[in-house]
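J.: Sequence plus predicted model, see below.
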Amino acid sequence: MNLNQKKSAFIALGQFLSQFSLDNSARKEGVLHNDLFFDKFIDLIELSQSHNGWFTPEQVHYAINSWAEALTEENLNEWLSAYDLSNVQPKTVGLILAGNIPLVGFHDFLSVLITGHKVLVKTSSNDQKLLPFLADYLIAVASEMADNIEFVEGKLENFDAVIATGSNNTARYFEYYFKDVPSIIRKNRNSVAVLDGKESKEDLVALGEDIFRYFGLGCRNVSKLFVPKGYDFKQFFEAIYEYGDIIHYEKYANNYDYNKAVFLMSLFPLLDNEFLTLKEDSSYASPISSVFYEYYDDLETVKSKLLEDSEKIQCIVSNNLINRSISFGKSQKPKLCDYADNVDTISFLSKI
């Protein structure tokens, strides 16, 4: 398959995904293979929560809609225009995927196939159904892709390069095990927001999206706030009040109760609105249902700290207070060129 044929297959997938929404999934005229896949995908979405309790219909639909918006001809052309893929020598690339949020490994899957390689996928036990289904749809659209897509359940073998995502502990194992092949090894990262107290209510409501989307399980979720000394959190709590229904989800509520109890038993001072706790802490990785915060005297200090800790940070949210930061509410809407850990996956795959 040439590049245009591969792009066309993913564009068709984007059109297929665009039919599904939380409130009203409806067939669109002209979408390929709806007779085979439409009803099955609705069933899979409904069953996703039984496979992973965090994969509620709302969260799965959000992930699906994000990819539907990304997989357009315009977006794919803009993304790939920066690369020369004409001399890529096809290889087999192993993917070890995370499963913290729905379809979290799809960008790697897309990148391997679009650059002309074969993908060998080991899914997470927490997300085993969605990606294979989308792979089946791609193969129905372009049967030639069948030779370039393989899912494995056991040990990953017979690959020329690997992209592996895991915790800091598993990353050490990955680095040793894959030391003899080209690799991208991803570790734990967190996202932060930098506030100066001038944010509007709309900004802070949007920040709530960055915090609560996917229940805070993603590396692009804001888990840490930098605020100026003397910052009044009243406006912040008022703005995020509209996310309060999250406490009615049992798994989140259990985490809220547990983590709050641990903090209180440790005599940590907390700010609490009955569905989110705020704890002053220099760390970045806060537990589910909690966000850490840290006071600053001047922005230059924050900029220096974030630069020093760049390998711990996935993205930064602010009102242009920090260079290359993301607008409030956009952390879970990355563009195709927004690479995990700021490692250019396409560049890596074009040179192996």
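T.: Noted; the coordinates are in hand.
J.: switch to C-alpha atoms for all contacts and neighbour counts from now on
T.: OK.
J.: dump the residue contacts of the closest residue to residue 131 other than its chain neighbours.
T.: In this structure, residue 131 finds its nearest non-sequential neighbour in residue 103, 6.4 Å apart by CA to CA, 6 or more residues apart in numbering. Residue 103 makes contacts with 63, 127, 130, 131, as judged by CA atoms under 8 Å, 6 or more residues apart in numbering.
J.: this is the comparison structure:
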Amino acid sequence: MLQNDKKNGFIELGRFLSQFSEKESTMDPSVLQNDLFFEDFENLIQLSQSHNGWYTPENVIFAVQSWATALTEENLEKWLSAYNFDKVKPKTVGLILAGNIPLVGFHDFLSVLISGHNVVIKTSSNDQFLLPFLAKYLIAVEPSFANKISFVEGKLENFDAIIATGSDNTARYFEYYFRDKPSIIRKNRNSVAVLNGKETKEQLLALGEDIFRYFGLGCRNVSKLFVPKGYSFDAFFEAIFDYQDIIHYEKYANNYDYNKAVFLMSNFKLLDNGFLTIKEDVSYASPISSVFYEYYDSIAAVQIRLQLEQEKIQCIVSNNLVENSIAFGQTQTPNLWDYADNVDTITFLSTI
């Protein structure tokens, strides 16, 4: 299968996905295979919350739009220009996917196929429908993919390499079970924001997107704030008040009530605005509906801390306070070349 054919298939998939929006999905007659797929995908988006209560139509469409933005000819060319696939010998790569947010495993799926390999996929029970649907569309617009994509429900077998995503506990199992195979094993990671009190209201509002998108379930969601001693959270709470409607989602509200009760029964000191609790804690992983914070003496000290504990961190948000940080509001829209855990998936796939 030619590299250009693979790339064009994903460009067409991007054009297909670009038709769907939260306000109104509009069919573009120039998009291939719309007569077979447009209405069914529109229905799947609306049904996703019945398959997984966290997959609201709004969040599914956000994920879809993010991939529509990424899968352009310009982006794919920029991403792939750094690699040489001439010496890649097609292997079969197994994927064990997470299901915490919609299409969370799509980048691995894309990377395996664009590298020239075959992919065998075990989806999460929490996300069993979206990726298989997009795979069918991809095959419809580029039939050469048909023999390169398969899904399994039971035990994953007959593969040459593995990319597996799970918790720290499942990662230990993966590392043992797949010890004889080339592998990328992903563990728990969290994202943090470093503030200095000079952030604008617009930046803090954008930080709310980093916190609340996907209900905070993603590894790119900000779950921990580093703030200077004496920091006042008044401006932060004022800015994120626009996200108050999140409390109307039953699953989120249940977590808010439960986690708040646990904190209070443990006599923890909390800041609370009715839909988010803020707790001083050295941990990175806060529960749903809560964000941890920690005071710092200097930005330099935070920088050293984050470097020492980089294996726990997915991304860092700040107003250029910390090296390699990204802008507020950008955590859930990574580029194709922004690799999970800073592990270059394409380089791994080019050397197996």
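T.: Here it is on my side, so go on. Given the structure is predicted, the values throughout are model-derived calculations rather than measurements.
J.: So for stretch 230-237 of the second structure, first residue to last residue, what's the gap.
T.: Across its full length, stretch 230-237 of the second structure reaches 16 Å end to end, with CA to CA, to the nearest Å as the criterion.
J.: Count residues in the vicinity of residue 113 of the first structure, would you?
T.: By the criterion of other CA atoms under 10 Å, residue 113 of the first structure has 21 neighbours.
J.: returning to what we had before: what about the residue nearest to residue 131 of the first structure, distance to residue 264 of the first structure?
T.: Separation of residue 103 of the first structure from residue 264 of the first structure (CA to CA) stands at 35 Å.
J.: one step back: so the residue nearest to residue 131 of the first structure, which of the three states?
T.: On the three-state scheme (DSSP: H, G, I helix; E, B strand; the rest coil), residue 103 of the first structure is labelled coil.
J.: And it, how close does it get to residue 74 of the first structure?
T.: Residue 103 of the first structure sits 22 Å away from residue 74 of the first structure when distances are taken as CA to CA.
J.: ranges for the helices of the stretch 101-250 of the first structure?
T.: Along the stretch 101-250 of the first structure, counting by DSSP state H, counting those that start in this stretch, helices occupy 106-114, 130-141, 168-177, 201-212, 234-239, 250-265.
J.: Excluding chain neighbours, give the residue nearest to the residue nearest to the spatial centre of the second structure in space.
T.: If you average the C-alpha coordinates of the second structure and look for the closest C-alpha using CA atoms, centre = their mean, you land on residue 104, 4.9 Å from that point. Nearest residue to residue 104 of the second structure in three dimensions, chain neighbours excluded: residue 98, at 6.7 Å (CA to CA, 6+ apart).
J.: Double-check that the one you found belongs to a strand.
T.: No: Residue 98 of the second structure: not assigned to a strand; according to three-state DSSP it is coil.
J.: Just to check, residue 61 of the second structure is in contact with residue 24?
T.: No: under the criterion of CA atoms under 8 Å, residue 61 of the second structure lies out of contact with residue 24, with a separation of 10.7 Å.
J.: leaving aside the residues next to it on the chain, what's closest to residue 272 of the first structure?
T.: Closest residue in space to residue 272 of the first structure, ignoring its immediate chain neighbours: residue 278 at 6.3 Å, by CA to CA, 6+ apart.
J.: where's that neighbour relative to residue 244 of the first structure, distance?
T.: Between residue 278 of the first structure and residue 244 of the first structure the distance, using CA to CA, works out to 15 Å.
J.: do residue 10 of the first structure as well
T.: From residue 10 of the first structure over to residue 244 of the first structure the distance is 37 Å, taken as CA to CA.
J.: got it, and residue 100 of the first structure?
T.: With distances taken as CA to CA, residue 100 of the first structure is found 22 Å from residue 244 of the first structure.
J.: Specify which residue of those two has the higher count of neighbours.
T.: A side-by-side neighbour count of residue 100 of the first structure and residue 244, using other CA under 10 Å, places residue 100 first with 19 against 13.
J.: residue contacts, that one?
T.: Taking CA under 8 Å, 6+ apart as the contact definition, residue 100 of the first structure lies against 126, 127, 217, 218.
J.: So which of these is the closest to residue 20 of the first structure?
T.: Sorting the contacts of residue 100 of the first structure by how near they are to residue 20 of the first structure, with CA to CA, puts residue 127 at the top with 19.0 Å.
J.: Surely the closest one touches residue 99?
T.: Yes: the pair residue 127 of the first structure / residue 99 is scored as a contact, 5.0 Å apart, by CA under 8 Å.
J.: And residue 155 of the second structure, how far from residue 128 of the second structure?
T.: According to CA to CA, residue 155 of the second structure and residue 128 of the second structure sit 16 Å apart.
J.: and residue 187 of the first structure, how many neighbours does it have?
T.: Residue 187 of the first structure: 18 surrounding residues under other CA under 10 Å.
J.: Test my guess that it contacts residue 173.
T.: No: with the criterion set as CA under 8 Å, residue 187 of the first structure and residue 173 do not qualify as a contacting pair; they are 11.3 Å apart.
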